[in-house]
Each structure stands twice: as C-alpha cells, then as structure tokens.
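After the sequence you'll find the predicted model.
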Amino acid sequence: MKVNKITVFRLVLSVIVTLGFASCSKKSSSKGASRATGWNVDSKKVQAAKKQEAGPGLVFVEGGTFTMGKVQDDVMHDWNNTPTQQHVQSFYMDETEVTNFMYLEYLDWVKLVFPLEEYKGVYDGVVPDTLVWRNRLGYNETMTNNYLRHPAYANYPVVGVNWIQAVDFAKWRTDRVNEAVLEKNGYLKKGAKTDDVNADNAFNTEAYLMSPSTARGGSEEIVLQKSNGRAVKSKDGSTSEAKGVYAQRSSGVIMPEYRLPTEAEWEYAAAADVGQREYNTYKGQKKYPWSGGYTRSGKRQSRGDQLANFKQGNGDYGGIAGWSDDGADITNAVKSYAPNDFGLYDMAGNVAEWVADVYRPIVDNEANDFNYFRGNLYTKNKIGADGKMEIVTKENMKYDTLSNGKIIARNFPGQIAQVPVDEKETYLRQNFDKSDNINYRDGDKQSSRYYNFGSSESDDEKQNEIEKMYNSPKHNVTTDSLGQMVRKYDRSSKRTTLIDDKIRVYKGGSWRDRAYWLDPAQRRYFPQDMATDYIGFRCAMSRVGPKADKKKTPRN
C-alpha cells in the first residue's frame, strides 16, 4: 500500500503535539503549580486546603433539612409552633451546657484583668444572679449561697445568667481559645495570656486580625512574627529566609467565633433525626431527643429510670427516696444522662437554654428557609477622627443600665468599637437595606399599611405607638446627678403585648418543667436582661468548609 508523505508528516506532528501537551499538563499539575495560572506557588503566600478543627468542648453537627416547629402535643393551641421546612448548615455545638466551673474561669479572668477598684461595674455585670434561687414560700438559701461556687456543683450547668451575659461569655471564650491557639502556633509569647495580661493589652481576635502589630498593647515581645519557612530570592540571585508574618484568616489557625446557637440550629441538634435516617429520608418523627415516645428507659440495666431531669408531677422533682428515678431534684451534673444521636447531652431537661433569636410567634419560612435567624444587627468598625480604628479603652468604654437596674459593660478594653452600617454598605443592595433587621416582615411597620418604602431607620424609631404591632411596656432606669437610681415603670393601660425586640427565645425543658416542654420544637420567650434558676446556655460555632466529614452511608 502506497503511503502519502504528507499524511505521514501530519501523523508524526500530531504525536509530537500530543506528547507536548501531556508533558505540559503533567508539569502544570505538579506539586505547587497553580490550577488557575500554572505558576509555581510553592514560594508564594498561598495556604493549602486545611480542615477546620473543632474548638474545645465542641462536637460536630452535620447540617441538613428538617421540619422545624413540629410538635406531637400542642395543648396550648397558641399557633406558636407552625411547622416549616428549614435547612441548617453544618456547625459545632457544646457537648454539654456551660458549667459553673467553666463560668468561674470567666469570672476569675475578668477579676484579674479588670480590678474592681479601677473598673467598677465590669465584674458585677458578668457575675450570675445567685438570688434567682429564692422563693417567697421556699427555703433555698443553700443554693443561693453555694450553687455557683461550691465544688460539689462544679459540673452542674450555670444558671442566673441572662441572655446578654451569655453572649458576652461566648465573645470572651472566642478570644481565650484563639489566644491559646496562637500561642501554641508560635504567634504569641508563651505564658503571656496569664503572666503579662492586663486591661491595657487584653487580646481580642478581631483587633488582632485587623491590626496585629497593635494587638496586646503593641508589644513586640508578646505579639510575635513567625517565619513562614520559605526562601526569598533577591535581585542579586542570593536567597534568604522570608520575613516573619502574623497569623491571618488565611493561616487556617484562627477559629470562627463562639456564639449562641440560633433557634433553628438548637432545635435541629436537639431532635437529632439523623438517628432515624435511612438513605435520604427520616423514618418517623421523634417526640424527644431520644428514640421512642416515652421518658423512661426500657433498657434492662436502667429500666424505669427517666431519660432526662424534669418535673414529673405536682411536688415530684425526682421520685421517692431510694428510687430517685431521674437522679436529681434541682439541676444535675452534666453527662448524667445518655447523649442524643449527635453526641449532645441534656438537650432535654436539666436546664432550658438561651438561643440567639429574638422571639416572634411565627417563623417566616417564606422569607428564608436557610440558616433561619431573627435578630441580625449589622455593624462595622468605628473609625476615629485620626482615620484609624477606634479601640475600646478604659476612657471610652460604655456601660448600659438594664431594665432591672443592673449595670453591665457594653464592651471591654481591647475590642474594636462598633457602629451601625449605613448607606455606604446598604445602598442599592437587594439582600439587606439597614443595620437593624429584627422587625423584618414580622407584622410590624414594614409589612403594614403604614410602611413608607423610602423611610430611614430614624423614621422607624419615631413611628407612632398606635401604628406598632408589638406595643410592649417601656420601662426605663436612669441615674440622677447624685448617682441615685431612678426607676420609671410603664403603667400605661394601652399596652397590648409583652413582646418587643429585647425578648429572646429559650428552648428545651428544665428541672422545673413537665415533660410537655421536653419536645425540642417547643419554644418560649423571656426578657434578655433577666435571669432565672432554670435557664442556662451552651455555645455553638459555625462550620467552615465541607458539609460532612464522612462518606455517605445508606443508614444513620
């Protein structure tokens, strides 16, 4: 067969080109080569993919879809639990409630860093209200005097903490955890978090990220620069080690903030329907965080024992002597009962728990069905007259007087002062148009006939009382020129509700509650600046990265 020379030439050329592309592809996909540009980024400041580590005390909760608000018993018929389909992203949650021991660590740190004689009111603002145990017709002075501090109650959930204090604890915990992480990784001087700390150089995560050179009082002996271990080639061809760098978000060592879980997150984690999953469906609906419709254990070794700590009847908080079937009369030590299918303890009973949400009777799934949360207050860093970020100091820190007269610090020295976002951030945006979004589509002005589309937030604040749906009492506490407290109790007969923007949701039954409230979907509300002997809290942390750690399996 006669072969055309041109055909042979084309064949050889195509082979050469193919091999060349294969070689180029292999080279570009080699270690350190960018898939975007093909450049060798080994010597560049680029962070390889890194999995998020769980913070201290946290367990992983894989996100998914669930029916929020679905209860099996609704004897109140108050339209408070209308079922909605929601989806939450994966997150982390405290394995147990925050305990007295954990909270005392917070109190000790505040007392160390902010001495009482210099920072009057700071410590008083964070200490729990131990008088919540008192009862007009009950002798509870033992708990009043001992529950918070006695070692016998160290692993019991902290109570007497209002919602504001719980939020502040989470902020403090974020800074202490990241401070320890940075010290471990060589970005902070070892031991500085305890040996060299005071109010002038207290560590704050956001302040460090924005300006690491000025963090911890700007001390170069405490805030260290760590070499990245990479070589830098100079113009003359010589090489030297790269200059030191501070930790950044791209370093992968700084953890997201601890915070209160949203109501959707808490309910999803408590229900733990994953334990009844088969393929991509749930086989049935749980009534409690555990499987089955009963509160007593059916296991041979613990048959008849209660699976949570709650009030079982009038005057019955823990059974009879010799057969204390839930093991407690008031709260109980954490991990006293079996965990749910996510590995979380006491998601029913022991203490009810604060969540982040502002209370409204209805969850508006038509507006949003992804990571639902009501309570967004968007802020930004405050810029001072010198054009720099304003860091909170002893001289400019703010205090708030709560409705019950308690004085509490709005922020701590070392933090970045915050102000509401303005038109620079909201102009022509479709996803949000103001900083305060608590009242969005809640039956208030924006969803009423009084709403003016072009109104500003200041106009909303001046809204006529008659036009407001949530027309709650407006108690006020001030101080006169002599420092005496002046209480102004709202005695108006025109008030129509107790709900306002400072009422927060709490979830889960407590040692004071009947089994009805153990259902994860049940919800109640309480003023954010008040505390009780039956509400505690636990923290959560958002997950960054992939939704799941494990491969898909047919069953839970």
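That came through, no problem.

can we go C-alpha only for contacts and neighbour counts from here?
OK.

can you map out the strands along the stretch 301-450 of the chain?
352-358, 379-381, 399-401, 407-409, 418-420 (DSSP state E, counting those that start in this stretch).

Nearest to residue 9, out of those strands?
strand 379-381 (66.9 Å; C-alpha to C-alpha).

So what's the gap between that closest one and the chain middle?
Strand 379-381 sits 18 Å away from the centroid of its parent chain (C-alpha atoms, centre = their mean, to the nearest Å).

And the contacts of that strand?
Residues outside strand 379-381 that contact it (C-alpha atoms under 8 Å, 6 or more residues apart in numbering): 389-390, 416-421, 435.

Which one of those residues is nearest to residue 271?
Closest to residue 271, out of all of the contacts of strand 379-381 and judged by C-alpha to C-alpha, is residue 435, at 32.5 Å.

Quick one: residues contacting the closest residue to the closest one other than its chain neighbours.
The spatially closest residue to residue 435, leaving aside those adjacent along the chain, is residue 378, at 4.6 Å (C-alpha to C-alpha, 6 or more residues apart in numbering). Contacts of residue 378 were listed using C-alpha under 8 Å, 6+ apart, and they are 420-421, 434-436.

With neighbour count and distance to residue 298 added, can I get those residues in JSON lines?
As requested, those are exported to JSON lines (neighbours: other C-alpha atoms under 10 Å; distance: C-alpha to C-alpha, whole Å):
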{"residue": "420", "neighbour count": "13", "distance to residue 298": "54"}
{"residue": "421", "neighbour count": "18", "distance to residue 298": "55"}
{"residue": "434", "neighbour count": "19", "distance to residue 298": "53"}
{"residue": "435", "neighbour count": "19", "distance to residue 298": "51"}
{"residue": "436", "neighbour count": "16", "distance to residue 298": "49"}
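
residues touching residue 289, list them.
By C-alpha under 8 Å, 6+ apart, the neighbours of residue 289 are 270-272, 340, 347-348, 519-520.

coming back round to it: give me whichever of the strands of the stretch 301-450 of the chain is most buried.
strand 352-358 (a mean of 27; mean count of other C-alpha atoms under 10 Å).

And the nearest residue to residue 375 once chain neighbours are set aside, how far from residue 470?
The shortest distance from residue 375 to any non-neighbouring residue, by C-alpha to C-alpha, 6+ apart, is to residue 438 (4.7 Å). Note on residue 438: its distance to residue 470, by C-alpha to C-alpha, to the nearest Å, is 12 Å.

In addition, the following structure is provided for comparison:
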Amino acid sequence: MKFKAIFFVGLTMLLASCSVFKKDSGGFSKKNSSNTTGWEYNDPENGGFQTDADYAQFAGPGLKFIQGGTFTMGRVEQDVMYDWNNAPRRVTVASFYMDECEVSNLDYREYLFWIQRVYPESKERYLQALPDTLVWREALAYNEPYLENYLRHPAYSKYPVVGVSWEQANAYCKWRTDRVNEQLLVNKGVLTHDNTQQGENVFTTETYLAGLYEGKQGDKPIEDAAGNPRKIRWEDGILMPDYRLPTEAEWEYAAYGLIGNTDGELLTERKLYPWNGSYLRDDSRRDRGLLNANFVRGRGDMMGMAGYLNDNADITAPVNSYKPNDFGLYCMAGNVNEWVADIYRPLSQEDVAEFQPFRGTVYTKYRQDANGDLIRDEFGELLIDTVADYRNYLDGDYQSQIIEGQDWNMVKDNLTTEDMYVQSNSNEGSFTSLITDKIRVYKGGSWKDRPYWMIPGTRRFRDQSESANDLGFRCAMTRVGSPEGF
C-alpha cells in the first residue's frame, strides 16, 4: 500500500513537471507546426502555408519497387569478346522503381493511338513514333509475315515491342509520364478527361505545373488552407516523378535481384544470371529442366524439337514469360535486349561516380522569350536549351586525346568526342571506333543471342537512332525520399 502511494505521488510530480515544461516552452509543442518558427501549418489565420509531412510514394502503373544497395557491377566471367570495357567495381544504387515487364506491343499501340487522336494533322509526329517493322527483313530468310503482323496483330499484343530506337523509347517514357499524371489528377477530381485537347492545348506535366494548361476542371479542386481553389504544385506530392529509361547501373542491379541472396549485410552467393547457379535450366522440383529464359540454345536451334520445345518461343515470347527474378521482374535475361540511358564509353567504370554511376548527364533549362515567359512548340511541349553537356566529360577534351598528329592545345575549344575517337565514313577499310555522343548502351541478351549476353554484366552499344528486331526497353522511375521508408 505504501509503495502504491509513493508511485502515485511520483507520477503526479512527473505529470506536473511535463505541464510546467509545456508552459515554459511558450506553447510551441503542437504536432502540426513548424520546428523553425512555431507557426502552425495549413492555418489560414497565419498565412496558410500548406505541407504534407506524411507523404509516402507509391508505385506507378506497371512498376515494381527496387530497394537500392551496393553491389559489384561489371564482368563476372571471362571477357570472351576481349573488349575490356567492364572491369568489376563496387557501386551503390539508390532505390527506384522499374517496369515488371518489357514494354509490349499493346502498350506501344496505345501510345500510337493517342498520337493519331491528338495530332490528327501531324503525320510526321506519328511517323517519328512508329517502330521500324523493316527490322524483321533478312535477305536470306522468310520473315515478311512479321513485318505485317508482329506490331499490329492481337496474337502478339503481349510480346515486347521491337524496332524502337533509343530516341523513340525516350519519347514514350515522356508520354507515359504525362498520361499517368493526367490520370492521377482525374482520379483526384482536379481534372476531367478532355478528349478535345489538340495541338498546343495538350496536357503535359511541365505545362500544367507552369500554369499553361487549363483543361477541363473537375468537381474536386485542390484547395488552399482557407478553402479556396488553387493550382496543383509539385510540393503537393500528387504528381509522380518521370518515367524514364533506367541507367546501366540500375538495370544491372535490378537484373541480378541480389535481395534474395543476402544474410543481413552479407552476400551469400553472387549470381551469373538473374537466377541462382550457373545452369540455364530450372532446378526446382516442379519445373525441373525447363529453360529459364528465351535464347539461342545452339547453332540453328531457336526453340527446340517439335513435341518438346525447349523455351517455347521461336522469336520473342510474351513479356511475362518464364519466372521473375527476386525483385519480381520478368525477362531480365533473354527475350529482347533493352535500351538503357547511358552513353557508351569503354572506360566508364574508371570515370563515373561510386554512387548512382551514370554517363550521359546533360543539364537543360526551359527556353523563355524576351518577357521571361516559357515557350511551347506546336505539340504543347516546353522547349528546352542545353546548359551543360557532360556526355564526353574528361573523355573528349584535349587532356584525354588519343589521336596522333593533332595539336589539341591549339584548337581544344572546338573539339568534340568525334575528334577524340577515330571516325571514318570511307569504304576503304579505314578503322573507326564507332564511338560518338549518340552511342547508347543496351543489355540483357535476346531470343537470337547466345547465353553469354544474358549475363547482366555484359554490355553492347548501338547508335541511339537505330533499332533491331531483338531490341526493346522498359521504364524506370526515381524513388523520392528514404530508400525503404522509416
């Protein structure tokens, strides 16, 4: 009984001390107030500064969360091509989101349909986005049916889109960002779908945030602290970050899916492919013996013997075929190669940063007229100007020159990557490096590749304006805030 009395007295004193503390603090203990000024957030009586301190990002349509971390990027076995362009190095990749599957023909046809509907008078705009179906042509093969059927026929709707250049893939990512953000505003009741938008009056995320797009207003506008309608701001956290092509480091990290091979901070088993082990077949009890990807098994063997097709695909396969890796991503090996964002350089691993490595940074700003107003083109998109170009940083300057017979110190300000690497357009067999600021990396292996190219650490390159019948892409999105969530 005496103990209970002492406990009660102690508790009373503690509560009293707390109340005294609050009183002495001047009343600045409200949860929804500024730690800097003590002013309460979202209160119209003190100006109405609005904020959402409980924001949490969600995955956009088609995306999987990829928790970031450190890994060894680069070669994991003998460099059979002797390119010496991918030495192993330890890097860290921030958390991000990535498409569960490759972009399919159905996905891309939706994009083409939208362009035709919104820009009916611009045939050039449509043709710029149209995949090159002629990539299926081969002089000594009967591939003509794929020219007519692969992109359009519903039988191939879930197959990965091919014949798409890096430039076209980038444009698709931009379009997808705008359509997802437009739908988010429709879902919120801020806008309603406007099927009459055309020409300059087209929703883009940038023009909406800049106040240049009005559209059809919904019945639930965003309100300020006083209850009055206002414009959406980036600070509201309603609109999503851009869909984009993944960097080479992001793509390789996501392909390995090492999250399933860790014990605490220890990596228990490094991978050769996106699955465990060095074999190409499934070793599980249920699916033992089935191939894990779509690739060329041997010379002239694209799918196996009739009655038991080894990978059940003659060319590509549906984008959700085979088993996903430990991040839940399908076809990160085989099926089609995939574009990534990076410019190709053979020695990128010696130059790029340890955190978020990437070569291809170009800084831009929106173009303005003489009055400081933003300028749109005929398609409603904001025009941009390049501020700085680091694609050839420490690689195409006079300090890095490797061409003999030129005095770079005399003309260094006018030199570019093309001046550093040997270029030749002649037909006389002159050596050419093929390296320019428009050469992009692609990875993953395809339905017409040997197993070596399915190793995520391998890399190849192609001009960003070119396309192929075994080359597609998938999108990524930046994760904002903490890598996992606190």
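Thanks, I have the structure now. It should be emphasised that the depicted structure is a prediction, and the values quoted were computed from it without experimental measurement.

contacting residues for the aligned residue in structure 1 for residue 341 of structure 2?
Aligned by TM-score structural alignment, residue 341 of structure 2 pairs with residue 356 of structure 1. Applying C-alpha under 8 Å, 6+ apart to residue 356 of structure 1 gives the contacts 260-263, 373, 375, 504-505.

Among those, which are located in helices?
residue 263 (DSSP state H).

Output the contacts of strand 379-381 of structure 1 in CSV; the columns should cover distance to residue 120 of structure 1.
Putting those into CSV (distance: C-alpha to C-alpha, whole Å) gives the following:
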residue, distance to residue 120 of structure 1
389, 26
390, 22
416, 21
417, 20
418, 22
419, 25
420, 27
421, 31
435, 31
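
quick one: which of those residues is nearest to residue 96 of structure 1?
Using C-alpha to C-alpha, those come closest to residue 96 of structure 1 at residue 416, 30.5 Å.

Next, count neighbours for that closest one.
For residue 416 of structure 1, the neighbour count with other C-alpha atoms under 10 Å is 23.

again with residue 8 of structure 1
11.

what does residue 248 of structure 2 give?
27.

if I look at the counterpart of it in structure 1, how far off is residue 442 of structure 1?
When structure 1 is aligned by TM-score structural alignment, residue 248 of structure 2 is paired with residue 263. Using C-alpha to C-alpha, residue 263 of structure 1 is found at 16 Å from residue 442 of structure 1.

Strands of the stretch 51-200 of structure 2, residue ranges please.
Under DSSP E, counting those that start in this stretch, the stretch 51-200 of structure 2 gives strands at 63-66, 69-73, 89-93, 96-99, 191-192.

mind checking which of these is nearest residue 446 of structure 2?
Nearest to residue 446 of structure 2, of the strands of the stretch 51-200 of structure 2 and by C-alpha to C-alpha, is strand 96-99 at 17.6 Å.

name the helices or strands packed onto that closest one?
strand 63-66, strand 476-478 (3 or more C-alpha pairs under 8 Å, 6 or more residues apart in numbering; DSSP states H and E).

In a markdown table, list these along with distance to residue 446 of structure 2.
Converted to a markdown table, these look like this (distance: least, C-alpha to C-alpha, whole Å):
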| stretch | distance to residue 446 of structure 2 |
| --- | --- |
| strand 63-66 | 22 |
| strand 476-478 | 20 |
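
nearest to residue 307 of structure 2, of those strands?
Here strand 63-66 is closest among these (C-alpha to C-alpha), at 35.7 Å.

In structure 1, point out the residues matching that closest one.
Counting by TM-score structural alignment, strand 63-66 of structure 2 sits on residues 58-61 of structure 1.

circling back to that earlier point, and the strands of the stretch 51-200 of structure 2, which is most packed in?
Taking mean count of other C-alpha under 10 Å, strand 96-99 is the most buried of the strands of the stretch 51-200 of structure 2, at a mean of 24.

what range in structure 1 does it sit on?
Counting by TM-score structural alignment, strand 96-99 of structure 2 corresponds to 91-94 in structure 1.

mean deviation (superposed) between that stretch and structure 2, please.
By mean C-alpha distance after the TM-score superposition for structure 1, the fitted stretch 91-94 of structure 1 averages 0.3 Å away from its aligned residues in structure 2.

Residues contacting that stretch, please?
54, 57-63, 261, 344, 538-543.

redo that, cut-off 6 Å
Applying C-alpha atoms under 6 Å, 6 or more residues apart in numbering, the contact partners of stretch 91-94 of structure 1 are 57-61, 538-543.

about what we covered before: from the contacts of residue 289 of structure 1, which would you call buried?
Buried subset of the contacts of residue 289 of structure 1 (neighbour count, 16 or more other C-alpha atoms under 10 Å): 270-272, 340, 347-348, 519-520.

now, among those residues, which is nearest to residue 100 of structure 1?
Checking those one by one against residue 100 of structure 1 (C-alpha to C-alpha), the nearest turns out to be residue 347, at 17.7 Å.
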